[in-house]
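Asks: Pasting the sequence and the predicted coordinates here, then a few questions.
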Amino acid sequence: MPRAFADITFTDSVKAAQSLYGSRDANRGFELAEDGRHEIGPREAQFISARDSFYQATVGDNGWPYVQHRGGPAGFLKVLDERTIGYADFRGNVQYLSVGNLMGDERVSLILMDYANRRRLKIWGRARIVHEADEPELVARLEDPSYRAPVERGIVITVEAWDWNCPKHITPRYTVPEVEVMLEQLHAEIADLKAQLANR
């Protein structure tokens, strides 16, 4: 069984590029792997649930790809089961590029980043748009009660493949809460050293 992502992405053109640049043999292992990586495991579920943003690619009717940044409180991208993820889609700039693309082509690709720890998860799937009027219970599962932005629709994605990506070239970046935790530790160490000096 090939890795599901290789089955999707290793097209004839990609294989030709691998042959041209000398990596075809190294990449054959993905086509012979026993773990298809099309179901979300505990490690992937934990990673997905901790993210506060991701990048989403869709394809327009004219064949052009479109990449959009999606953000929200940590955990806004929900793991619904081992093959399904989804998120509440909030009102934005009302261009509806991603939504319109998904109406014509359900295929979607996501990249989830953990810059601080230099980790990256890629997900391929098929998305469908859900509305509260039609599936209120499903949309309710996607909502975050603490984030009071108006939900226009839900996006539910059936996962076709996932893969962890190489950490090389990921520049560490930190969120404000991550920096605050580091500063708290430094302040505690400084206070401890000051106390030691005062008691001498």
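Replies: The structure has been received and is ready for your questions.

Asks: only C-alpha atoms for contact and neighbour calcs from this point on.
Replies: Fine.

Asks: My read is that Arg37 contacts Asp7, right?
Replies: No: counting by CA atoms under 8 Å, Arg37 sits too far from Asp7 to count as a contact (11.0 Å).

Asks: And here is the other one:
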Amino acid sequence: MHDDGADPVLASYRPPSQLVVDKEIDHLDVHCRAFIGLSPFLTLSTADADGWPEISPRGGDPGFVKVLDEHRLVLPDRQGNNRLDSLRKVAVNPRVALLFFVPGVEETLKVFGTAELLAADALDVDLTEFGRAPRSVLVVTVQRAYLQCAKAVMRSGLWDPASRIDRGALPPFGTMIRDHCRLESPLPDDATLRAELALEL
């Protein structure tokens, strides 16, 4: 654990319990594997050579991330916006963090390690989804993993249907993007944009 005595704010926190410390493991055990196998969504954190961070949502069918063994997993890269922010960062700084979610489960799974960017056909693993192979894959070598307690998801009510907001609480996505980009002409309505996205899945 870190020595936080020099920082008065950090020093004001009580130390973590021994259980919280001991739950961190250096591999994917049977429970981590089961969690990943049920997860349709994760966030991928990367950073460039100077440490500037990036975070990206990744999704697919449950189990779209494949566990090769207790120390390696494969994250396929699907059709996206072609900014390639995360992949460009991995190319210069291989350190990554993944946070896995399972709908209806309030705990999450954190995985830390290093990633290697490979062509989609570099592995003898079937990663076809929605009838298409991925554009590339990240092979993550796991260094640390642990299950995160449910407090944050419980507080947010993330899986509680009563917590869902009406989409009308925000402007249409096309309107927000038009304003971000300061466009003069309107973009297609959200139904058209979603139909176009569905064709790219």
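Replies: Yep, it's here. The structure presented is a predicted model; accordingly, all values stated were derived computationally and were not measured.

Asks: re earlier: more neighbours: which of Arg37 and Asp7 of the first structure?
Replies: Arg37 (19 against 14; other CA atoms under 10 Å).

Asks: what ranges do the helices span in the second structure?
Replies: Ranges of helices in the second structure, per DSSP state H, are 8-11, 18-22, 30-38, 85-92, 151-156, 173-181, 190-200.

Asks: Might you calculate how far the last one sits from the centre of the chain?
Replies: With CA atoms, centre = their mean, to the nearest Å as the basis, helix 190-200 of the second structure stands 22 Å off its chain's centre.

Asks: Give the buried residues for it.
Replies: Under the neighbour-count criterion of 16 or more other CA atoms under 10 Å, helix 190-200 of the second structure has nothing buried.

Asks: Report the inter-axis angle for it versus helix 173-181.
Replies: 90 degrees (axes from the mean of the first three to the mean of the last three CA atoms, to 10 degrees).

Asks: Enumerate every residue touching the residue minimising distance to the centre of the first structure.
Replies: Per CA atoms, centre = their mean, the C-alpha nearest to the average position across the first structure is that of Leu112, at 2.9 Å. By CA atoms under 8 Å, 6 or more residues apart in numbering, the contact set of Leu112 of the first structure is 48, 51, 53-55, 120-122.

Asks: So which of the residues you listed wins on neighbours?
Replies: Ile48 (24 neighbours).

Asks: Give me the aligned partner of it over in the second structure.
Replies: Here Ile48 of the first structure is matched to Ile36 in the second structure, going by TM-score structural alignment.

Asks: Count the neighbours of the nearest residue in space to its match that is not next to it in sequence for me.
Replies: Closest residue to Ile36 of the second structure apart from its sequence neighbours, by CA to CA, 6 or more residues apart in numbering: Gly63 at 6.0 Å. By the measure other CA under 10 Å, the count of residues near Gly63 of the second structure is 17.

Asks: which residue in the first structure lines up with Gly63 of the second structure?
Replies: Under the alignment (TM-score structural alignment), Gly63 of the second structure maps onto Gly75 of the first structure.

Asks: Can you tell me how far that match is from Glu31 of the first structure?
Replies: Note on Gly75 of the first structure: its distance to Glu31 of the first structure, by CA to CA, to the nearest Å, is 32 Å.

Asks: okay, and the longest strand anywhere in the first structure goes to which residues in the second structure?
Replies: Criterion DSSP state E: the longest strand present in the first structure is strand 151-164. Under TM-score structural alignment, strand 151-164 of the first structure corresponds to residues 134-147 of the second structure.

Asks: outside of that stretch, which residues touch it?
Replies: 23-28, 32, 71-79, 107-121, 127-128.

Asks: now stretch 20-31 of the second structure
Replies: 69-71, 142-147.

Asks: again with stretch 73-80 of the second structure
Replies: So stretch 73-80 of the second structure is contacted by 64-68, 120, 127, 134-142, 200-201 (CA under 8 Å, 6+ apart).

Asks: If we use 7 Å, what do you get?
Replies: 65-67, 127, 134-141, 200-201 (CA atoms under 7 Å, 6 or more residues apart in numbering).

Asks: one step back: for Asp48 of the second structure, find the nearest of the helices of the second structure.
Replies: Closest to Asp48 of the second structure of the helices of the second structure is helix 85-92 (CA to CA; 4.7 Å).
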